[in-house]
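Engineer: The following comprises the amino acid sequence and a computationally predicted model.
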Amino acid sequence: MTTAFDGWILAAQGPSRLGTIDVVTRFLFERGCYVTEHHSFDDRLERRFFIRVEFCDLPVEAQEEFRAALAERLAPFSMEFELVPPGHKPKVVIMVSKADHCLNDLLYRQRTGALNMDIRAVVSNHPDLEPLVRAHGIDWHHFPLSADHPERKPVQERRVIEVIEGSGAELTILARYMQVLSAELCQRLDGRAINIHHSLLPGFKGARPYHQAYAKGVKLVGATAHYINDDLDEGPIIAQGVEAVDHAHYPEELVSKGRDIECLTLARAVKQHLERRVFLSGRRTVVF
């Protein structure tokens, strides 16, 4: 398993201007910070510049002065930045329904250190997965929903918000949470909530998508991880996975392959977000 970088991460963005790379790298050079990884991209259509740098040789006790000096240096370029210290472990809340494959995979990856995060709570609209979550020593919240009582959804979502904000979560993961979030909740979680779904959308909407895919004789199955927004399953895409299939794959085999791809794709998207590798550029993402 690849060892995670245990240094500083600087992620910044701003308008496309001459000298944007130089102002960042020169500042780090002047401070004696050794750069171990560097990525930058200029979106000429959006006229936005993005840069991500991993570096070391900055004492933790010097970070406040470092932040202030960097903010002053970047101000003429109208650049916003985020500085992540070594060892930072973002707090996360996971939302699930009945399917356990993505949740189980995320719990395993946290336990083994493959995902550097601190799962503070799991929220579900069904009671089925409580034993799994409790076994990992994580807070469990069951907030049921009923199609017979749609008027209760605002109350349920307020309870969800209380858990997310009360835990201090930086990221919410919809690990096969089979409920459509309200526009209000989507807006509150803008840029910090990741959803996973099968890439067969929008061709096979509704129930039993893999059975629909089998009936059509598909040759590819996959999954898409994206940030949520007001448009159902149409938020900015972070990661996608795909695998070839053929006529010999029956519906249950497509389901099995789909679950594997969903787990891998969601884990990759979460890792990229946690490591500050994802930037929003309009309705698209820049992923380093």
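Structural biologist: Perfect, I can see it now. Residues are numbered from 1 along each chain as shown.
Engineer: C-alpha only now, for contacts and for neighbours.
Structural biologist: Fine.
Engineer: what helices or strands is the longest helix seen in the chain leaning on?
Structural biologist: In the chain, taking DSSP state H as the definition, the longest helix is helix 251-274. Helix 251-274 sits against helix 101-112, strand 193-198, helix 209-216, strand 220-227, strand 237-244, with contacts defined as 3 or more C-alpha pairs under 8 Å, 6 or more residues apart in numbering; DSSP states H and E.
Engineer: Can you check what angle separates that helix from helix 209-216?
Structural biologist: Helix 251-274 and helix 209-216 are oriented at 130 degrees to each other (axes from the mean of the first three to the mean of the last three C-alpha atoms, to 10 degrees).
Engineer: what about versus this one:
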Amino acid sequence: MRLLVACADRPGIVAAVSRFLLEAGANIIHSDQHSTDPWGGEFFLRMEFALPPGVDPDALRAAFARGVAEPFVMDWSLWDVQRRKRVAILVSKYDHGLQELLWRWRRAELHADVVLVASNHDELRADVENLGVAYHHVPVAPDAKPQAEQRLLELLGAAQPDLVVLARYMQILSGDFLDRVGAPVINIHHSFLPAFAGAGPYEQAKARGVKLIGATAHYVTEELDAGPIIEQDVIRVSHRDDAAAMARRGADIERAVLARAVAWHCEDRVLRHGSTTVVF
């Protein structure tokens, strides 16, 4: 089981959690914690533990809520590690992020199941369906975006994902979609934003003599590209790299950063805290 906790920091939190698990017969395997300030700050905890045979996880949740979570006013979740998270992927034409996630999933390096891929283009259908994953083509006409989002919501509602990943899905999702999707959404983009916003960011970067390019994975909020950041990385480039070479290097960074962010989320290593995150 994995336990995530966020609450106001005060003495006794770790003792209360540990005592509860001891009395339940659990064995703590991993434990990480962080406080923004020991006096008046926010406290975060990620703990993995094993339960003895015969312990009902639902009964454990109810007892933890009454005996620990309520007295400490915790935001918390308890996840059974035997249940793999269900991941849905939205993609357009760039396939590097999608292919990386599918590759890691096939190699059992992603503790999750890819339950569907949806795209506003049909070019990647064969690549996805050859792996036995459902592929849905949902075109987005300029004058019919609400209808396309409604279709996506229907598909996602049927698949019931625990996470939605935008693997270079080149459409801006509305606030209504994000309110109704029922799962966290992770996006990947190049780190030039907002300095090189709009079309042709690598061409703009080349023209300005950029020496570092990178990528950022973040949770999606209604404010464009402003959600809590999960992971970032960079790579050096030089005057010898043209815009195409920068784009290739950028794709390499994007695929790695996205894969790490998705893996960490699926392993319950990321706790959101306002506009930022704590990543254990």
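Structural biologist: Everything's here; your move. Small disclaimer: the values here were computed from a predicted structure and weren't measured.
Engineer: rewinding a little: could you identify which of the helices and strands packed on helix 251-274 of structure 1 is most buried?
Structural biologist: Burial among these, expressed as mean neighbours by mean count of other C-alpha atoms under 10 Å, is greatest for strand 193-198, which shows a mean of 25.
Engineer: So for Ile9 of structure 1, which of the helices and strands packed on helix 251-274 of structure 1 sits nearest?
Structural biologist: strand 237-244 (19.2 Å; C-alpha to C-alpha).
Engineer: corresponding residues in structure 2 for that closest one?
Structural biologist: Counting by TM-score structural alignment, strand 237-244 of structure 1 falls onto residues 229-236 of structure 2.
Engineer: and for that stretch, what are the contacting residues?
Structural biologist: 211-219, 249, 253, 257-258, 260-261, 270, 276-277, 279 (C-alpha atoms under 8 Å, 6 or more residues apart in numbering).
Engineer: what's the average distance of that stretch to structure 1?
Structural biologist: With the two structures superposed, stretch 229-236 of structure 2 lies on average 0.8 Å from its match in structure 1, counting by mean C-alpha distance after the TM-score superposition for structure 1.
Engineer: Centre of the chain to that stretch, how far?
Structural biologist: 15 Å (C-alpha atoms, centre = their mean, to the nearest Å).
Engineer: Need the helices and strands packed on helix 251-274 of structure 1 in a markdown table (columns: distance to Leu181 of structure 1).
Structural biologist: Shown next, in a markdown table, are those (distance: least, C-alpha to C-alpha, whole Å):
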| stretch | distance to Leu181 of structure 1 |
| --- | --- |
| helix 101-112 | 19 |
| strand 193-198 | 11 |
| helix 209-216 | 20 |
| strand 220-227 | 12 |
| strand 237-244 | 18 |
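Engineer: Which among these is found nearest to Ser16 of structure 1?
Structural biologist: Using C-alpha to C-alpha, those put strand 237-244 closest to Ser16 of structure 1, at 22.5 Å.
Engineer: Next, the angle strand 193-198 makes with that closest one.
Structural biologist: Using the same axes, to 10 degrees: strand 237-244 of structure 1 against strand 193-198 is 20 degrees.
Engineer: relative to strand 220-227, how tilted is strand 237-244 of structure 1?
Structural biologist: 170 degrees.
Engineer: still on that earlier bit, I'd like to know which of the helices and strands packed on helix 251-274 of structure 1 is closest to Phe49 of structure 1.
Structural biologist: Closest to Phe49 of structure 1 of these, according to C-alpha to C-alpha: strand 237-244, at 18.1 Å.
Engineer: ok, back up a step: name the helices or strands packed onto the helix or strand following the longest helix of structure 1?
Structural biologist: Using DSSP states H and E, the helix or strand that directly follows helix 251-274 of structure 1 along the chain is strand 278-281. Applying 3+ C-alpha pairs under 8 Å, 6+ apart, one finds that strand 278-281 of structure 1 contacts strand 284-287.
Engineer: just checking, what packs against the strand it packs on?
Structural biologist: Checking 3+ C-alpha pairs under 8 Å, 6+ apart, strand 284-287 of structure 1 ends up next to strand 237-244, strand 278-281.
Engineer: corresponding residues in structure 2 for the last one?
Structural biologist: Under TM-score structural alignment, strand 278-281 of structure 1 corresponds to residues 270-273 of structure 2.
Engineer: In the matching stretch, which of the residues would be classed as buried?
Structural biologist: Val270, Leu271 (16 or more other C-alpha atoms under 10 Å).
Engineer: And for stretch 7-22 of structure 2, what's in contact with it?
Structural biologist: 27-28, 35, 37-44, 64, 67-68, 72-75.
Engineer: With stretch 68-86 of structure 1 instead?
Structural biologist: Taking C-alpha under 8 Å, 6+ apart as the rule, stretch 68-86 of structure 1 contacts 6-15, 17, 20, 23-24, 27, 60, 67.
Engineer: What of stretch 169-184 of structure 1?
Structural biologist: 90-99, 102-103, 120, 124, 164, 189, 192-197, 229-230, 232, 266.
Engineer: Give me the PyMOL select line for the residues you listed, limited to the buried ones.
Structural biologist: Listed next is the PyMOL selection for buried residues among the contacts of stretch 169-184 of structure 1, using 16+ other C-alpha under 10 Å:
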select buried, resi 90+91+92+93+94+95+96+97+98+102+103+120+124+164+189+192+193+194+195+196+197+229+230+266
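Engineer: Would you mind measuring from Ser146 of structure 1 to Thr25 of structure 1?
Structural biologist: 54 Å (C-alpha to C-alpha, to the nearest Å).
Engineer: the more surrounded of the two?
Structural biologist: Thr25 (16 against 10; other C-alpha atoms under 10 Å).
Engineer: Let's verify the alignment partner in structure 2 of that one: helix, strand, or coil?
Structural biologist: Counting by TM-score structural alignment, Thr25 of structure 1 lines up with Ser18 in structure 2. For Ser18 of structure 2, the assignment made with DSSP: H, G, I helix; E, B strand; the rest coil gives helix.
Engineer: Kindly provide the distance from Ala24 of structure 2 to Ala256 of structure 2.
Structural biologist: Taken as C-alpha to C-alpha, the span from Ala24 of structure 2 to Ala256 of structure 2 is 39 Å.
Engineer: I meant to write Pro201 of structure 2 there.
Structural biologist: 20 Å.
Engineer: Please apply the same query to Ile186 of structure 2.
Structural biologist: Ile186 of structure 2 is 14 Å from Ala256 of structure 2, by C-alpha to C-alpha.
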